[in-house]
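Colleague: Only the shape, not the letters, is given here:
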């Protein structure tokens, strides 16, 4: 056992896109701070951030129908869609700042322009989509969205999907060209290279085994070096738990009251992938459908054009699965060891309230490849089984907690930041829209955890993210300015979209 000791200003646990984003922001705001990163694996971006562990959608509510629910009076609620779009604009601005400042290079290595589309079938769904289109079109954030229920127009937009379609049901789609495909794995690796160049210390194959508060209010971490088995002690004034599904266990180790009562439910995912060029070239869009009645939001089917390692492919899914692991590289005991006296009521409550989800997961687990192909053929009628393979995606741990609206045992589908009252520790829990809104989430974390620095930092934040603290939905001119400038910096111009 080693007696190695280390003291730093900030410790980031987990080398995913969230830690990379927070570290990059803090290095710009406070360059003299010492930052240390601990990652259990041997490289960054290998869990949820990895390009094969997520759909790579730049989530901005352009196509995701679950962000625009229909209210009881028949109107469409676009509140969440506007919020998520606004948040994604912050990410685009920060990435543009890094590119323009020569802190990262070649934005096309992590972000590509791709139309975002929604596709529905049946009278009721077509009516919903038209109302959604009309509601969103009133916002400057969704300028350029098109709607069509004309089969000939749809054949031009989505030839692969329309070819061989024999259903007599009405069909409609929306299309907007300002969507993106984001390789969050590549972005994560680029950001960590940047952080290393800025003097950030990154320890791979180091696992945090325990966290406790010292007498002076700082935090002490017990860290195991997985290469040689030695145990080290590290101290910091601030800790960020950015370990994906592993963050819940770390949060529990801190003992902060804000983490009490919170549980987690892991859901794994599968995608069908096609790499045959003659098929891939027939489709150029991320196209989202509508979840089946009774299915959870995570089950929204979508057919995505992806750019990974400069190669274009198609992904379809997701298909849900179940594993008790909280990380793809986790332990089968993750779920059971996360159950504590303080959260057991919420965990039991979630089980009782979500029988439909349990049934759905069981049905998904029993699906054969041919059954999955049948679902794919609802998108691509002529899809052949031999052209598609199965890829296992990442683990997502959905938050379980007591809420005012849902009571005890409420299963949350979203992203949640939990922080200590004194701001000395914060953890990120949950799933989508996650990485797409990383900059917004980390700026919110900075506000909560470093309030004493905020006034001093605001000018720099505004330099990096010009729309910070501004509601874009009320400023159409600023929306146009930001979308144009970030499209140029990130090489997302209309000329490229037509290529």
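Modeller: Perfect, I can see it now. Computed from a predicted model, the values in this text were never measured in an experiment. Residues are numbered from 1 along each chain as shown.

Colleague: Only C-alpha atoms from now on, for both contacts and neighbour counts.
Modeller: OK.

Colleague: Quick one: the helices in the stretch 151-300 of the chain, in order.
Modeller: For the stretch 151-300 of the chain, the helices defined by DSSP state H, counting those that start in this stretch cover 151-157, 159-162, 184-197, 247-254, 277-280.

Colleague: between the ones you listed, which gets nearest to residue 56?
Modeller: helix 184-197 (6.7 Å; Cα to Cα).

Colleague: List the buried residues of the closest one.
Modeller: 184-195 (16 or more other Cα atoms under 10 Å).

Colleague: And here is the other one:
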């Protein structure tokens, strides 16, 4: 009995007692993409444009494409560009506003827009309105301290070319024109302030992903394997990677040999990265955070509001939980959401397992996980408070943004699941990071994307980092690949914010193709600053 227990425990530790089957393919595939979300679809599209001869296999455990983090209701869909997200512009100890992160994210979103415009021009994606539409981005605050912050933020961002054209107001009547529902029923004596960017966007990343995958399978010959779960990833004696998968329809297990693996499985990426055994994976952990939306069922409310209105995050809350009253365009129909309200479970995916988090803890990351927990007590407190809220409590929070909100007009809908990175730090032991990180093996033959916000909006620039860190990095330096990169992304290798004339050119080109508004920057004024 004791020996049997030892065997069971040993099997749990090493994940499997049986020897992985031999590869079923005689010739290794060039690329295996794990996860059928926006990241894998973006990487697959880029690689096939760079080298159409590459063979690619995509594996997805769900029965459809973009069913997890990339799905419209599982993703904020903001088209994150730093216009309204106040957590991207922190106030420094000396009272100044740090704009670097907001500028960087805006630059990255412009890269994504160029990549999407290229695909639209090539007729890979169909009409751009199926996945991207203009929805103004607003930041809205109340109270003296928050108004002072927003005023300083606006002044700081006016020095950045990519944020020229932003409007600012503390006048209730003016703000009412921008977002009437936000002001209807509000105390006339309440001090408020708002900023507005007309060129903000809403993006349906689910629709975008499905279009890219359809093009990859229909035109480029990529093989899509749905309802197929990756069980293990091990390096073979020949240096190639053996990816063991299970067909969930019949539970048959097979193994594919490949030269390059990309783990783009959202919250499920961390456990798969750990299976590779690469030393670069050591020390990474993850904390899952879920979300819920309040979604209105009242058509009159949906039609009366047209903006993404962002507020300030609660102390200790993760960036993905910044409250916003959010106009969405999903499959051609407008919708109005508020939230997200944070939830907590030990699942790494919305359709994951309750043992995801505990199973990911090992000797390599237990210390940083414990330290991150100790250092983030406010986050724990925040999550507990969020989980304990009633529907009346949530609608009460909504009334801070929509004073006349009625309980009967709103229903609670589960959003997606994200995993925040915990990273080993030599000095502090463990840091909880609110961003994304590319983790690659020394030879670049396996890469993984960990983390969340701003996520999908910056998929194209993130995949540029993946390619630069991958086994394709030498090919990336060739004239042929450099030329193709500049065809897909005209600003490749250049920054926009420091050059108003060039920013005008790039923005107007991509916006025209995508059917979006574009603000013309004052080049003369920019050159005089």
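Modeller: Received it, and whenever you're ready, just let me know what you need. Since the structure is predicted, the reported quantities are computational estimates derived from the model, not experimental observations.

Colleague: Among the buried residues of helix 184-197 of the first structure, which one sits closest to residue 148 of the first structure?
Modeller: The nearest member of the buried residues of helix 184-197 of the first structure to residue 148 of the first structure, counting by Cα to Cα, is residue 184 at 31.5 Å.

Colleague: Not counting residues beside it along the chain, what's closest to the closest one?
Modeller: residue 49 (5.4 Å; Cα to Cα, 6 or more residues apart in numbering).

Colleague: Now do the SS call for that neighbour.
Modeller: Of the three states, residue 49 of the first structure takes coil under DSSP: H, G, I helix; E, B strand; the rest coil.

Colleague: Switch the helices of the stretch 151-300 of the first structure over to JSON lines; also include distance to residue 28 of the first structure.
Modeller: Putting those into JSON lines (distance: least, Cα to Cα, whole Å) gives the following:
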{"stretch": "helix 151-157", "distance to residue 28 of the first structure": "42"}
{"stretch": "helix 159-162", "distance to residue 28 of the first structure": "45"}
{"stretch": "helix 184-197", "distance to residue 28 of the first structure": "10"}
{"stretch": "helix 247-254", "distance to residue 28 of the first structure": "25"}
{"stretch": "helix 277-280", "distance to residue 28 of the first structure": "40"}
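
Colleague: To residue 43 of the first structure, which of these lies closest?
Modeller: Nearest of the helices of the stretch 151-300 of the first structure (Cα to Cα): helix 184-197, 8.5 Å.

Colleague: And the contacts of that closest one?
Modeller: 15-17, 20-21, 23-24, 27, 44-46, 49-51, 56, 103-104, 109-110, 202, 435 (Cα atoms under 8 Å, 6 or more residues apart in numbering).

Colleague: Likewise for stretch 396-415 of the second structure?
Modeller: So stretch 396-415 of the second structure is contacted by 73-75, 181-186, 290-298, 325, 338, 340, 391-392, 395 (Cα under 8 Å, 6+ apart).

Colleague: Just the ones in strands from those, please.
Modeller: Residues of the contacts of stretch 396-415 of the second structure located in strands (DSSP state E): 290-296, 325, 338, 340.

Colleague: Return the member of those nearest to residue 377 of the second structure.
Modeller: So of those, ranked by how close each gets to residue 377 of the second structure (Cα to Cα), first place is residue 290, at 17.7 Å.

Colleague: how close does the equivalent of the closest one over in the first structure sit to residue 299 of the first structure?
Modeller: Counting by TM-score structural alignment, residue 290 of the second structure lines up with residue 268 in the first structure. Distance of residue 268 of the first structure to residue 299 of the first structure, given as Cα to Cα, to the nearest Å: 11 Å.

Colleague: of the contacts of stretch 396-415 of the second structure, buried ones?
Modeller: 73-75, 181-184, 186, 290-296, 325, 338, 340, 395.

Colleague: equivalent range in the first structure for stretch 381-401 of the second structure?
Modeller: Mapped onto the first structure using TM-score structural alignment, stretch 381-401 of the second structure covers residues 359-379.
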